[in-house]
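J.: this one's sequence-less:
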């Protein structure tokens, strides 16, 4: 599959990206790809090893005469976000990604593409096999489970890496270089809430909010897109006067993707059904007006449910849960004053579940300030404690503090100016690059992050600009070669 990718330039990079598309690699299922890369490294005579967590390192000795150049680490993560359109059956643990080219961009058919971070991984592999490139000592570090938990970076072995310079290849804008990023943490809320059976006056109905764009919960959090969990809860609030009770709720699939769809089963008095439809129709129009030009596909529908012998939350429990979700932090909390135009703190209500009275929420808090991140988590604790829920914080990782005066950044900017005729935009990103974690484990590392233009990451709209991949490759190759020579 995807043989057309090998006709794109630069061919070595696209050939490796074809392998990544053909090899299933959702978070937690990278083993087959790791085995393939180890066999590939053996074929080239390249040394490789893994740390205790399973992160993979492949090494290549310096070109003759450049053994004393600073060691360069090419870094990316092997896993990809697994998102598919609701009407497209796709098993991310077994099925390859089907790709196609349209208007200069590479897309996937109804699924995420995996350009995040497949482009970076493919580039690193192409560098390792480039025998015409002059370079110092090279290490390629491929981490696991970045998209689900940052697990690979958080559990990376210390005193393992040898390089002095790290090039993170996980950014998504041509013409830009990143020198800082937000930290983050998962906030998880769980509760067992009281339920009762449906009485004879109630009917079971299915409420669905669909058609949103979704996207990356960091990069797209400030674009005004709808969050399906936030919006479906607004619908549930609108139905409180109709005495609706929650039977179940399923919204979002990943904590780091803006939820595109959310569904709830309701116990609704039959006599209130028409009133509920009227209220929802009015709300649907309000939401369409609010999201015009951003999420024009929003649909809010109420139809019969096939739930049999269902139990619903009690009226009090249903009201308390809906109210708590309604006021929970969601979206941009604060813009940065230190870095104008960059989100400082945000939260994504990524996954919400309710089944048989068991409630679960997973949110992803991001911030350039660890104190602000901790405060959002504490607000979740204070809020959901009111309904008897338990709150915990997991997978917390630090931000990456910018170093705008670094010699590495100066060399990159000089090369960019020389090869492309313009200075790159130096940026701080509101997303969880692994640089913050790696820098905490290896504080002597000098780091930058750059990559090709990727849009719609973490959603089935994900795509990569083909021309930007060639530009990214040329810059990476030139930088590796430049770093093999003494700075002037």
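T.: Thanks, I have it. Here the structure is a predicted model, which is why all the values come from computation and not from measurement.

J.: Only C-alpha atoms from now on, for both contacts and neighbour counts.
T.: Noted.

J.: got the contact list for the residue lying closest to residue 176 once chain neighbours are set aside?
T.: If you skip the residues right next to it in sequence, residue 176 has residue 425 as its closest partner in space, 4.6 Å away by Cα to Cα, 6 or more residues apart in numbering. Contacts were defined as Cα atoms under 8 Å, 6 or more residues apart in numbering; by that measure residue 425 touches 175, 176, 177.

J.: Tally up the residues packed near the last one, please.
T.: By the other Cα atoms under 10 Å criterion, the neighbourhood of residue 177 contains 24 residues.

J.: That one sits in which helix or strand?
T.: Assessed by DSSP states H and E, residue 177 sits inside strand 176-181.

J.: let's bring in a second one:
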């Protein structure tokens, strides 16, 4: 138990505290799922787990509300595991340690998991409260949303009876979402071509740290630095100007997070050491000016390292570094119809050196399939010219807006009634599961809303305490206002 249990609404924060105490990164949600099943059964609620691992919990309607339209209240079970370099944390074993700072709840050195743990806690709090007014209710908790949307892909028709979906996975108080981007993963493999370490070279490790990172959909248009792209730029300069040879390189950890850190193991001629340090200092100064006010703590370092057993051939090194330089990253196009919303973007999320190859992973997002496919083709062309194999996996559709949505109108009217102002209606440049749900449940009328969460997918993640209270008030009032089935 932590101090967040003292916050209001107490039931929601109590569930979130429990969620934080049970490790649940993507692919490791089983323990949290078992706890929820045991809890639901102890409450006398009907609970099922489908073949994919999704949980479905049903709660009967409040007395007199049995004829209301059925609602599916939805969140995902998993969280993004990101930790600062100086934080020793095993996300599969260690609990998240939340802390209160003013109006915000943070974790200690790691992602908080408010994305989507607060939404999940709200779902459980609704199930737990016998006094709330609502019609027939189903809670859907999906698995592996962050790393592949596995649960949404695997959701089968016929398991759920509701007509309305309330998704809790958006992250701005005062905004209501009626659409989202689709996406696809680019998985790139370049065979490692090795040769012995040349004589007269010294091993050094280049480190890029201190970047903000962030969500590759929500923050991609804000001009934040990407450690993987900075790494490519530095490696190009070092190999061209200081005759550096590349042994290994690593950058980022998740395809849906803007890379915060990157490293490379290099061999540099003894005669070029001073030039290398001068070049590093030049780039440090350049990045400080270029990213001022956006990424103010970028740090570039060169340290002596143990000599490796091999380096890349010069031909491979040249192809790889140039491909990474040319790899599209960031916003590719802005929407012509929605202000400040990217139409298409891509994130160079992961670079990893393996025994026999270098692996690169990008996440491409777009509000339409044409934009997604255009960026995918560009990405493939760049890496195929370098001799890499490019495979696209996990393509998922966007959620197309329905301006005539009855549930959207109800949420807008309820927000205005409760808070005295209409919320902003938006489309989010992130991959909500709603688009995939339409495949199994095309009749669902859907809307997404949630509290303010900043820094998602990074250790800077924080959730507003006041916004959580407002989110809860809105959710409770919307559930109470769901119309009858014949309306």
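T.: Cool, got the structure. None of these values were measured; they are calculated from a predicted model.

J.: just to revisit the earlier point, reformat the contacts of residue 425 of structure 1 into CSV and put distance to residue 204 of structure 1 next to each item.
T.: Rendered in CSV, the data for the contacts of residue 425 of structure 1 read as follows (distance: Cα to Cα, whole Å):
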residue, distance to residue 204 of structure 1
175, 53
176, 52
177, 53
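
J.: which of these are also in contact in structure 2?
T.: With the contact criterion set to both residues aligned by TM-score structural alignment, their matches' Cα atoms under 8 Å, the contacts of residue 425 of structure 1 that also touch in structure 2 are 175, 176, 177.

J.: ok, now which ones touch the residue lying closest to the first one once chain neighbours are set aside?
T.: Right, residue 175 of structure 1. Once its chain neighbours are removed from consideration, residue 175 of structure 1 has its nearest residue in residue 424; the separation is 5.0 Å (Cα to Cα, 6+ apart). By Cα under 8 Å, 6+ apart, the contact list for residue 424 of structure 1 reads 175, 176, 177, 413, 416, 417.

J.: swap in residue 88 of structure 2?
T.: Residues in contact with residue 88 of structure 2 (Cα under 8 Å, 6+ apart): none are found.

J.: that older thread, and the strand holding residue 177 of structure 1, what's buried?
T.: Taking 16 or more other Cα atoms under 10 Å as the neighbour-count basis, strand 176-181 of structure 1 is seen to contain the buried residues 176, 177, 178, 179, 180, 181.

J.: quick check: that strand aligns to which part of structure 2?
T.: Residues 175-180 of structure 2 are matched to strand 176-181 of structure 1 when aligned by TM-score structural alignment.

J.: what about that stretch, how far off from structure 1?
T.: Stretch 175-180 of structure 2, aligned to structure 1 and superposed, deviates on average by 0.3 Å (mean Cα distance after the TM-score superposition for structure 1).

J.: which residues in the stretch 201-350 of structure 1 form helices?
T.: Along the stretch 201-350 of structure 1, the stretches classed as helices by DSSP state H, counting those that start in this stretch are 228-238, 273-290, 315-327.

J.: likewise the stretch 1-150 of structure 1?
T.: Under DSSP H, counting those that start in this stretch, the stretch 1-150 of structure 1 gives helices at 11-22, 31-44, 115-128, 146-149.

J.: so of those, which one's packed in deepest?
T.: When the helices of the stretch 1-150 of structure 1 are scored by mean count of other Cα atoms under 10 Å, the highest mean neighbour count falls to helix 115-128 (a mean of 26).

J.: Residue 182 of structure 1 contacts residue 371, doesn't it?
T.: No: under the contact definition of Cα atoms under 8 Å, residue 182 of structure 1 does not touch residue 371, with a separation of 11.9 Å.

J.: More neighbours: these two, which one.
T.: Legend: neighbour count by other Cα under 10 Å for residue 182 of structure 1 and residue 371, higher for residue 182 (30 against 9).

J.: Can you name the residues that contact the more buried one?
T.: Contacts of residue 182 of structure 1 by Cα under 8 Å, 6+ apart are 344, 366-369, 398-400, 429-433.

J.: rerun that using 7 Å as the cut-off
T.: Residues near residue 182 of structure 1 by Cα atoms under 7 Å, 6 or more residues apart in numbering: 366, 367, 368, 399, 400, 429, 430, 431, 432.
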